[in-house]
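Student: mind looking at a prediction? Sequence and model below.
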Amino acid sequence: MSVADTARGGSAAGALSMLGAMAIIGLIDNAVALISRDIGLWQFQLMRGILCLPMLWAASLAMRQPIRAVSLRAVTFRSVAVTIAMSLYFGALAFLPIEQALAGLFTSPIWILVLTAVALRRPVGRVRIAAVAVGFAGLIVVLEPDPATLSPVILMPALGGVFYAIGMIATNTICARETALTLLTGIILCQIVVSLAALALLGWVLPAGEGFLLRGWTWELGEAGLWLVIQAVGSLIGVGLIIRAYQLGEPSYIAPFEYAAFISGPFFAWLLFGHLPGLQQLLGIALIAAAGSLVALRMREAR
């Protein structure tokens, strides 16, 4: 078998791995809306993290891969950025349809381009600038911001996309020598610490309120218990498949397949809640996917 055939086979396997990951994520992200009925965001992240840690430890033993960080400062910075991104995204899932939350988070390739140009001072070219404009237009179309009823909630997923982009830039720069298990464990530990602090704040300093973001600790899990286990196991499998996808195929080829979440997410939303996106949301999703794919293809050509 030639090198070219091997590369094509690896790319195909990587694409299938990414599609599998997006199918799982489409389900478990919809589960957050079900979990939010019984417990709050911070209890959800804390309990999910506690469930994930033994599985990460078992994976470390099975793969004979150490979890200890090469640079604790770099891993901490990345973990904080991704934790903020995921908290904003999960928080938005309790209030917004999944296609709107996904649209905000999946602007991250566009934000990566913007931050690379501004912070790292790297040239981006006219085509990539056009991709940013198209992606931003798609975000506006999906979110449908109404100045008369504008709520901070609608901006949460887009802000999550910014912090997720910061985390991904850190992955390829200051965290390049870290293993996938180290980076994943860093995120889980950071989410546990942040969630403990938030729960303590809500319990002792501020009065706990109603709703996903302000709800304190509760012992009555209701149906959230089962979905928490599904979310924790699904998260690790999904992230593992994403990592495997990028190991098997060229990143610029694999990245556009992440937009399959725009299919699996709304599909499971329809299956669980009977919700379907409208034509305007579908148009916006297409614009965001086109912009992200264009950025990935231009990166491929540059290489």
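Tutor: Noted; the coordinates are in hand.
Student: from now on I want contacts and neighbour counts done on CA atoms only, so please keep to that.
Tutor: Noted.
Student: return the distance of residue 251 relative to residue 104.
Tutor: From residue 251 across to residue 104, the span is 21 Å (CA to CA, to the nearest Å).
Student: who's more crowded, the two?
Tutor: A count of neighbours by other CA atoms under 10 Å puts residue 104 above the other of residue 251 and residue 104, at 27 against 17.
Student: got a list of what that one touches?
Tutor: Contact analysis of residue 104 by CA atoms under 8 Å, 6 or more residues apart in numbering lists 139, 155-161.
Student: run the last query once more with 7 Å
Tutor: 139, 157-158, 161 (CA atoms under 7 Å, 6 or more residues apart in numbering).
Student: hang on, isn't residue 252 packed against residue 299?
Tutor: Yes: contact status for residue 252 versus residue 299: in contact at 6.4 Å, counting by CA atoms under 7 Å.
Student: more crowded one of those two?
Tutor: Counted by other CA under 10 Å, residue 252 and residue 299 do not tie: residue 252 has more neighbours, with 19 against 15.
Student: and for the helix or strand harbouring the more buried one, what's in contact with it?
Tutor: Using DSSP states H and E, residue 252 falls within helix 251-254. With contact meaning CA under 7 Å, 6+ apart, helix 251-254 is reached by 14-15, 245-246, 296-297, 299-300.
Student: which among the residues you listed count as buried?
Tutor: For those, a burial check counting by 16 or more other CA atoms under 10 Å picks out 14-15, 245-246, 296-297.
Student: before we move on, the earlier item: which SSE is immediately downstream of the helix holding residue 252?
Tutor: As assigned by DSSP H and E, the chain's next helix or strand after helix 251-254 is helix 261-273.
Student: could you check that following helix and say which residues are buried?
Tutor: Residues 261-262, 264-269 are the ones in helix 261-273 that count as buried (16+ other CA under 10 Å).
Student: circling back to that earlier point, could the contacts of residue 104 go into JSON lines alongside secondary structure, distance to residue 67 and neighbour count?
Tutor: Shown next, in JSON lines, are those (DSSP: H, G, I helix; E, B strand; the rest coil; distance: CA to CA, whole Å; neighbours: other CA atoms under 10 Å):
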{"residue": "139", "secondary structure": "helix", "distance to residue 67": "37", "neighbour count": "26"}
{"residue": "157", "secondary structure": "helix", "distance to residue 67": "30", "neighbour count": "29"}
{"residue": "158", "secondary structure": "helix", "distance to residue 67": "31", "neighbour count": "28"}
{"residue": "161", "secondary structure": "helix", "distance to residue 67": "27", "neighbour count": "29"}
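Student: nearest to residue 77, of these?
Tutor: Nearest to residue 77 among the contacts of residue 104, counting by CA to CA, is residue 161 at 16.2 Å.
Student: which ones are touching the closest one?
Tutor: Per CA under 7 Å, 6+ apart, neighbours of residue 161: 85, 104-108.
Student: okay, now residue 248: neighbour count?
Tutor: For residue 248, the count of nearby residues is 19 (other CA under 10 Å).
Student: presented hereafter is structure B, for comparison with structure A:
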Amino acid sequence: MTANTNLQAAALALAASAILSLIDNFVASIAEEAGLWQFQIFRTLFALPLLVLLGRTVRVSVAPKHWGRLALRSAFVSAGLLLYFASLGTLPVAQAGAGLFSAPIWVLLLSFMVFGARIGGLRVLAVIGGFAGALMVLRPDAAALSVMAVLPLAAGALYGFGMLLTREFCAHESPVALAFGVFATIGLFSLGLVCVTALAPGETFLTRPWAPVTFRFLWLTLFQAAGAVIAVTLIAQAYRIGRPANVAVYEYSFLVFAAFWGLALWGTATDVISWIGIGIIIVSGLVVARLPDVPMNQAARIRS
């Protein structure tokens, strides 16, 4: 893997984080119109045709080369993302976000446990530093922690493992096919869960049953879906060509862009402690980026 490839992967991850941090600002507006699972179903209905169109435009098929491996990867990534969204229905965003940003640590641990990678002490310290910086930005309330706090941590673990599988199992899949698999899986999960909310309805974003479809809901969901299609495709390509631990740390840039969009869109300023945390995240990412590739146990790797 060349330095140029690592630079490309970093740029893709940064671009994806910038897009996701923008479109996530509008999820609260979507929640005023419908529940989480209805939103995910419509987002999937919008996203899949967009992915097919994107594939035809760049002359890349959405059909996977290895159905089983893509299904496995899609299941882990989708489950992680859905657990993250589910946690937003019961926990403050800070706690849910802190759990999801544990993904890089899970990438390192699972790289060692599953694929026999030699991770090294400096890389461990750099990623833990990035996680500490994320906590400084998010500042979850320790006094309010409950059993539900396991949800975002589980989301981080599942998402991290899914991203690790992207390179180890799905390196020869196109980023469009990888994105298609995630959206299709999320749609299927959400279809089942919207049936559950019909039987046991509630008032929260997580438990709200099917609501009348408004024009505002449709265009907000289409906007979110279009941005997500682009971002998920970019991040899938980043994990295909880059080192998982490296790319995962660059995803921390989501916090930098979130601070920017919060100020630009809503006039919400970022305080000094948060900027210190963002600085730690950036330094951690630069340290990891300059470290050599992680050697894998060749016997543990599955090649196509």
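Tutor: Happy to help now that I have it. Quick caveat, the model's predicted, so the values are computed rather than measured.
Student: got a TM-score for the pair?
Tutor: A TM-score of 0.80 describes the superposed chains when it is computed by TM-score structural alignment, normalised by the length of structure 1; 294 aligned residues with a CA RMSD of 3.3 Å.
Student: and residue 7 of structure 1, how many neighbours?
Tutor: By the measure other CA under 10 Å, the count of residues near residue 7 of structure 1 is 14.
Student: swap that for residue 218 of structure 2, please
Tutor: Counted with other CA under 10 Å, residues neighbouring residue 218 of structure 2 total 17.
Student: ok, residue 279 of structure 2 next?
Tutor: 16.
Student: give the contact list for it.
Tutor: Contact analysis of residue 279 of structure 2 by CA under 7 Å, 6+ apart lists nothing.
Student: what's the helix or strand for it?
Tutor: Secondary structure from DSSP H and E places residue 279 of structure 2 in helix 272-290.
Student: can you tell me which of the contacts of helix 251-254 of structure 1 lies nearest to residue 282 of structure 1?
Tutor: Of all the contacts of helix 251-254 of structure 1, residue 296 has the smallest distance to residue 282 of structure 1: 21.0 Å, by CA to CA.
Student: can you give me the neighbour number for the equivalent of residue 40 of structure 1 over in structure 2?
Tutor: Mapped onto structure 2 by TM-score structural alignment, residue 40 of structure 1 lines up with residue 35. Using other CA under 10 Å, residue 35 of structure 2 is surrounded by 23 other residues.
Student: what of the one 10 residues further on?
Tutor: Neighbour count of residue 45 of structure 2, defined by other CA under 10 Å: 17.
Student: how about it, nearest residue that isn't a chain neighbour?
Tutor: Residue nearest to residue 45 of structure 2 in three dimensions, not counting chain neighbours: residue 187, with 7.9 Å by CA to CA, 6 or more residues apart in numbering.
Student: and residue 297 of structure 1, by the same measure?
Tutor: Leaving aside its sequence neighbours, residue 297 of structure 1 sits nearest to residue 252 (CA to CA, 6+ apart; 6.1 Å).
Student: how close does the residue located most distally from the centre of structure 2 get to residue 205 of structure 2?
Tutor: In structure 2, the residue that sits farthest from the middle, by CA atoms, centre = their mean, is residue 199; the gap is 29.7 Å. Separation of residue 199 of structure 2 from residue 205 of structure 2 (CA to CA): 16 Å.
Student: from residue 295 of structure 1, how far out is the counterpart of residue 160 of structure 2 in structure 1?
Tutor: In structure 1, residue 160 of structure 2 lines up with residue 165, judged by TM-score structural alignment. The spacing between residue 165 of structure 1 and residue 295 of structure 1, counted by CA to CA, is 14 Å.
Student: hang on, residue 143 of structure 1 packs against residue 98?
Tutor: No: checked against CA under 7 Å, the pair residue 143 of structure 1 and residue 98 is beyond contact range at 11.0 Å.
Student: what about these two, which has more around it?
Tutor: Higher neighbour count among residue 143 of structure 1 and residue 98: residue 98, with 27 against 22, using other CA under 10 Å.
Student: contact partners for that one?
Tutor: 30, 265-266.
Student: could you redo the last one with a cut-off of 10 Å?
Tutor: With contact set as CA atoms under 10 Å, 6 or more residues apart in numbering, residue 98 of structure 1 has these partners: 26, 29-30, 32-33, 89-90, 92, 261-262, 265-266, 268-269, 275-277.
Student: go on, residue 152 of structure 2?
Tutor: Contacts of residue 152 of structure 2 by CA under 10 Å, 6+ apart are 80-88, 91, 93, 95-102, 158.
Student: so of those residues, which ones are in strands?
Tutor: Of the positions in these, not one sits in strands, assigned by DSSP state E.
Student: now do the buried residues in stretch 282-293 of structure 1.
Tutor: Buried, per 16+ other CA under 10 Å, within stretch 282-293 of structure 1: 282, 284-293.
Student: hang on, the earlier thing: mean per-residue distance, the helix holding residue 279 of structure 2 versus structure 1.
Tutor: After superposition onto structure 1, helix 272-290 of structure 2 sits on average 3.7 Å from its aligned residues (mean CA distance after the TM-score superposition for structure 1).
Student: how far off helix 253-266 does that helix point, in degrees?
Tutor: Angle of helix 272-290 of structure 2 versus helix 253-266, following axes from the mean of the first three to the mean of the last three CA atoms, to 10 degrees, is 140 degrees.
Student: state the distance from residue 29 of structure 2 to residue 42 of structure 2.
Tutor: Distance from residue 29 of structure 2 to residue 42 of structure 2, counting by CA to CA: 15 Å.
Student: repeat for residue 72 of structure 2
Tutor: Going from residue 72 of structure 2 to residue 42 of structure 2 by CA to CA gives 23 Å.
Student: on that earlier part again, quick one: distance of the helix holding residue 279 of structure 2 to the chain centre.
Tutor: Computed by CA atoms, centre = their mean, to the nearest Å, the separation of helix 272-290 of structure 2 from the middle of its chain amounts to 19 Å.
Student: sec struct for residue 123 of structure 1, please.
Tutor: coil (DSSP: H, G, I helix; E, B strand; the rest coil).
Student: residues contacting whatever residue of structure 2 lines up with it?
Tutor: Structural alignment (TM-score structural alignment) places residue 123 of structure 1 against residue 118 in structure 2. Counting by CA under 10 Å, 6+ apart, residue 118 of structure 2 makes contact with 108, 111-112, 293-297.
Student: turn the residues you listed into TSV, including distance to residue 56 of structure 2.
Tutor: TSV is the format used below for the contacts of residue 118 of structure 2 (distance: CA to CA, whole Å):
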residue	distance to residue 56 of structure 2
108	36
111	34
112	38
293	34
294	35
295	36
296	35
297	37
